[in-house]
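dropping the sequence and predicted coords here.
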Amino acid sequence: MKSRVDAFHMADTTLNSDGVVDLLWPEFIMLADGNYIAYDNVREGTKAFMASLESFDSEWKNVRIIPIGNNHAISSFIFTDSLVAKDGTISQSQGPNTFVWEKRDGIWKVIYGDVDHYPME
């Protein structure tokens, strides 16, 4: 399970949108900053967002993986993101992230996510 969480972090920070999407089940839904986003919107939004970036640095602290049965687990962490857009705009945020992972046929992917971004001052 830890390797899957690490794979998600690696895909994020290397701007590998296909790698991120490959770690999501098609039924994935996310509550992001108070708005629910379905899989299709996450898939397209991730590709467009990552294509707009020059770099994406994300530090994850207090990573925890909590098994809940044989086929489910929760991962949670506090992130600090620093993004540089292709137009030179820099943005920084931090906040909590929680994923619910589901194992099907021996493969772990995320079925649900919750994230809140707070600007850094």
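Sure, I can see it. Residues are numbered from 1 along each chain as shown.

use CA for all of it now, contacts and neighbours both
OK.

so is residue 74 in a helix, a strand, or just coil?
Following DSSP: H, G, I helix; E, B strand; the rest coil, the label given to residue 74 is strand.

what sits against it?
Contacts for residue 74 (C-alpha atoms under 8 Å, 6 or more residues apart in numbering) come out as 64-68, 98-101.

mind running it again at 6 Å?
Counting by C-alpha atoms under 6 Å, 6 or more residues apart in numbering, residue 74 makes contact with 65-66, 99-101.

buried subset of those residues?
65, 99-101 (16 or more other C-alpha atoms under 10 Å).

now the residues you listed in JSON lines, with distance to residue 76?
Below are the buried ones among the contacts of residue 74 laid out as JSON lines (distance: C-alpha to C-alpha, whole Å):
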{"residue": "65", "distance to residue 76": "7"}
{"residue": "99", "distance to residue 76": "6"}
{"residue": "100", "distance to residue 76": "9"}
{"residue": "101", "distance to residue 76": "11"}
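
structure two is appended below for comparative analysis:
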Amino acid sequence: MDARLLVEQVKSQVQAFHTADTSKNAQGMLDLLWPEFTMLVDGHPITYEDVETGSKSFMASLETFHTEWKDLKIIPLGEQHAISSFIFTDSIVAKDGTLTQSTGPNTFVWEKRDGQWKVIYGDADHYPIELKR
């Protein structure tokens, strides 16, 4: 496979993940994960089942989910695997008015099966953004 085509395919999936996040579409996000998906979030391991259980209630608790992803890099690891990495900056408002802002790195390992790219592994760290007074 042409490396440029692979990069474009994975980039499209990263953009779909961003769209699912910002539209609070938990199912759309889950559709981009393989069932064996695991991730370290702030040093804590989570599984596909954890995301499936927690993301729907989490997304439903939000008023807005704004996130900017910058410095996106896609690194092909052959024809069936690729890494995406970016820096995110989140600004999340819960329905109770609580504002949470954080920034940090995100890395996904993408795997292609039957022509579909989905995430098999991830790592993300959230660092609070201190509000200036």
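Nice, I can see it. Everything quoted here is computed from the prediction, not taken from an experiment.

care to give me the TM-score?
The TM-score (TM-score structural alignment, normalised by the length of the first structure) is 0.98; 121 aligned residues with a C-alpha RMSD of 0.5 Å.

take the buried ones among the contacts of residue 74 of the first structure and keep only those in strands.
Judged by DSSP state E, those include 65, 99-101 as members of strands.

what about the strands in the second structure?
With DSSP E as the criterion, the second structure has strands spanning 33-41, 44-47, 62-76, 81-94, 99-113, 116-124, 127-128.

pick the most buried one from these.
Compared across the strands of the second structure, strand 116-124 shows the largest average neighbour count, a mean of 21 (mean count of other C-alpha atoms under 10 Å).

counting by contacts, list what that one packs against.
strand 33-41, strand 99-113 (3 or more C-alpha pairs under 6 Å, 6 or more residues apart in numbering; DSSP states H and E).

for those strands, which one sits closest to residue 130 of the second structure?
strand 99-113 (7.9 Å; C-alpha to C-alpha).

how about residue 55 of the first structure, what's its match in the second structure?
Residue 55 of the first structure maps onto residue 64 in the second structure, with residues paired by TM-score structural alignment.

residue contacts, that match?
92-93.

again, only using 8 Å
In this structure, residue 64 of the second structure makes contact with 22, 24, 92-94, judged by C-alpha under 8 Å, 6+ apart.

which of the residues you listed lies closest to residue 14 of the second structure?
Proximity of the contacts of residue 64 of the second structure to residue 14 of the second structure (C-alpha to C-alpha) peaks at residue 22, which lies at 12.5 Å.

leaving out the residues flanking it, which one is nearest to the counterpart of residue 49 of the second structure in the first structure?
Residue correspondence to the first structure (TM-score structural alignment): residue 49 of the second structure is matched to residue 40. Leaving aside its sequence neighbours, residue 40 of the first structure sits nearest to residue 26 (C-alpha to C-alpha, 6 or more residues apart in numbering; 8.0 Å).

so the one you found touches residue 39, yeah?
Yes: the criterion here is C-alpha atoms under 8 Å, and residue 26 of the first structure meets it with residue 39 at 6.0 Å.

still contacting in the first structure, which of the contacts of residue 64 of the second structure?
Listed in the original numbering, the contacts of residue 64 of the second structure still in contact in the first structure are 22, 24, 92-94 (both residues aligned by TM-score structural alignment, their matches' C-alpha atoms under 8 Å).

grab the most central residue of the second structure for me.
Central residue of the second structure (C-alpha atoms, centre = their mean): residue 17, 5.8 Å from the mean position.
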